[in-house]
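Asks: Sharing a sequence plus its predicted fold:
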Amino acid sequence: MIYRFLPLVLLSLMSFDSIKETKVKQNDNIVIATDPKDIAANKKVAFEASCKSFYQSIEANNYSLPQYESFFKAFEGYSQLQQQGLIENEYLTIVDFSLSSKEERLWVIDMNTKMVVLQSLVAHGKNSGMEFANQFSNKSESYQSSLGFYLTGETYTGKHGLSLKIDGLEYGINNNARQRAVVIHGADYASEKFVKANGRLGRSQGCPAVPYTVHKTLIETIKGKSCLFIYHPSRSYVEKSKLVS
């Protein structure tokens, strides 16, 4: 009886190989891969194309745009957080700590209108570096900045005036933000005047501090569970993060 089933077994094996190794044509020669590796590769290509298209459609609104590398990482994490339902206020704030503190390296992008609504100077922690930030920590009293993705929280009035609490979303990278009292606030040392006098921006105890001229507008815009991404081309961050590749 075995010989009766042998052709069926061979047919099944041939069919499996065909599904794994070939492509299926649908809808006037649109080719769809069925191999899991091909599907993953195609998803990656599609995401990269989507990100590039979004970036190219952003209205700078008399500001500059963030560098594409930092935007790509930000878009990657933002998309995942949005799918998880964590984002309620659809603004993406990007802080690019690969840039000099003398540059306006903070951007706020309205992800609905695809428009830059604010660009600003922003300080890094005093133990993260001088003009450039190059060391980062999640530890209390390190006085270093922390990289990665955050959700903005609630406002309060403290010693720096109106301030905004933030919650780090990446364990071991920035999840101690609340415990460390890392918040967004205004500061006199985060100003063009300080840059002109010192050749660099002043530094914080780890907070992304901004000029008093923009801090209220920034805080009121992004409060209430919007996405904040602090970027640096750090290999150790990419290796630890589950939100960027």
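Replies: Happy to help now that I have it. Numbering: from 1, shown residues only.

Asks: contacts and neighbour counts: CA atoms only from here.
Replies: Will do.

Asks: for the chain, longest helix please?
Replies: Longest helix in the chain, counting residues (DSSP state H): helix 36-57.

Asks: Taking the centroid of this protein, which residue is nearest it?
Replies: Closest to where the C-alpha atoms of the chain average out (C-alpha atoms, centre = their mean) is Ala74, at 2.6 Å.

Asks: returning to what we had before: does anything pack onto the longest helix of the chain? Which helices or strands?
Replies: Using 3 or more C-alpha pairs under 8 Å, 6 or more residues apart in numbering; DSSP states H and E as the contact criterion, the elements in contact with helix 36-57 are helix 68-83.

Asks: Repeat the analysis, applying 10 Å as the threshold.
Replies: Judged by 3 or more C-alpha pairs under 10 Å, 6 or more residues apart in numbering; DSSP states H and E, the packing partners of helix 36-57 are helix 2-21, strand 30-33, helix 68-83.

Asks: right, so of those, which gets closest to Glu239?
Replies: For the helices and strands packed on helix 36-57, proximity to Glu239 was assessed by C-alpha to C-alpha; helix 68-83 is nearest, at 13.2 Å.

Asks: in that closest one, what's buried?
Replies: Residues of helix 68-83 classed as buried: 70-78, 81 (neighbour count, 16 or more other C-alpha atoms under 10 Å).

Asks: also this one, for the comparison:
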Amino acid sequence: MIKKILLGLTFFSTFAFAGTFDTDSQIKSLYEQLQLQNKLNYSTFQKAIKGYNKIQNKKEGKITIVDFSKPSTEERFFVIDLNNRKVDYSTYVAHGKNTGALSAIKFSNVANSFQSSLGFYLTSNPYQGNNGYSLRLNGLEPGINSNALKRNIVVHGADYATKEFIQKYGFLGRSLGCPAIPTNISKEVIDYIKGGTVLYINGNDSNYFEKSVYASL
């Protein structure tokens, strides 16, 4: 009987806290379970999860992390299932053409800057646009990414966001500011993260971390 009760308590504890990562030790444990050590810097992951925790009215259980601190020749788009503790997608993603060539170095919230915007977003609804099946993003940070809808900053597929493009040109192609991913998985990814999930774009920009409410540790 005692054994059954203990097993029941263990199951309840695991279930009850399946999607809760409030402490540094919980975040670190999640990071290690996801085996992201050679793919995503821990400090980036930590900022993403702590920001996720602060966001209201989100669809729980998923987060997309785009790490523009890494060069475009590396996978830097990660879709994570927090409840089941697994990385569902790890792939390439393009940054804006005026943000940089191999690496992303300039960011903007201004229309027609053709630069990427950092920070936290909530995904919206998909639509068919000039870049095919695309996903609108609602920027949550005033002055940082709040013009995302007006600028048509969306997740979409692109034939220049592939390993083959890197092999041919030495770096990934660039967008007009959108986080563009390989076309062969773009619809699948969009349908998976649509409808109010959190998306975080990280980059090497000290100004962002000074201004952001969500990314502050």
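Replies: Alright, I've got the coordinates. All values derive from a computational prediction rather than experimental measurement.

Asks: related to what we said a few turns ago, could I get the helices and strands packed on helix 36-57 of structure 1 in JSON lines, plus columns for distance to Leu162 of structure 1?
Replies: Listed next are the helices and strands packed on helix 36-57 of structure 1 as JSON lines, based on distance: least, C-alpha to C-alpha, whole Å:
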{"stretch": "helix 2-21", "distance to Leu162 of structure 1": "58"}
{"stretch": "strand 30-33", "distance to Leu162 of structure 1": "53"}
{"stretch": "helix 68-83", "distance to Leu162 of structure 1": "26"}
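
Asks: so which of these comes closest to Val116 of structure 1?
Replies: The nearest among those, by C-alpha to C-alpha, is helix 68-83 at 12.3 Å.

Asks: can you pull out the helices in structure 2?
Replies: Using DSSP H, the helices of structure 2 run over 2-16, 24-33, 42-54, 163-169, 183-193, 206-211.

Asks: Next, the buried residues of the fourth one.
Replies: Across helix 163-169 of structure 2, burial judged by 16+ other C-alpha under 10 Å covers 163, 166.

Asks: Give the aligned range of it in structure 1.
Replies: Aligned by TM-score structural alignment, helix 163-169 of structure 2 corresponds to residues 192-198 of structure 1.

Asks: Have a look at how far, on average, the longest strand that structure 1 contains is from structure 2.
Replies: As assigned by DSSP state E, the longest strand anywhere in structure 1 is strand 148-158. Compared with structure 2 after fitting, strand 148-158 of structure 1 deviates on average by 0.4 Å (mean C-alpha distance after the TM-score superposition for structure 1).

Asks: In that strand, which residues are buried?
Replies: Result for strand 148-158 of structure 1 [16+ other C-alpha under 10 Å]: buried residues 148-153, 155.

Asks: Stretch 107-116 of structure 1 too?
Replies: So for stretch 107-116 of structure 1, counting by 16+ other C-alpha under 10 Å, buried means 107-111, 114-116.

Asks: Specify, as a residue range, where the longest strand of structure 1 falls in structure 2.
Replies: Residue span in structure 2 matched to strand 148-158 of structure 1, by TM-score structural alignment: 119-129.
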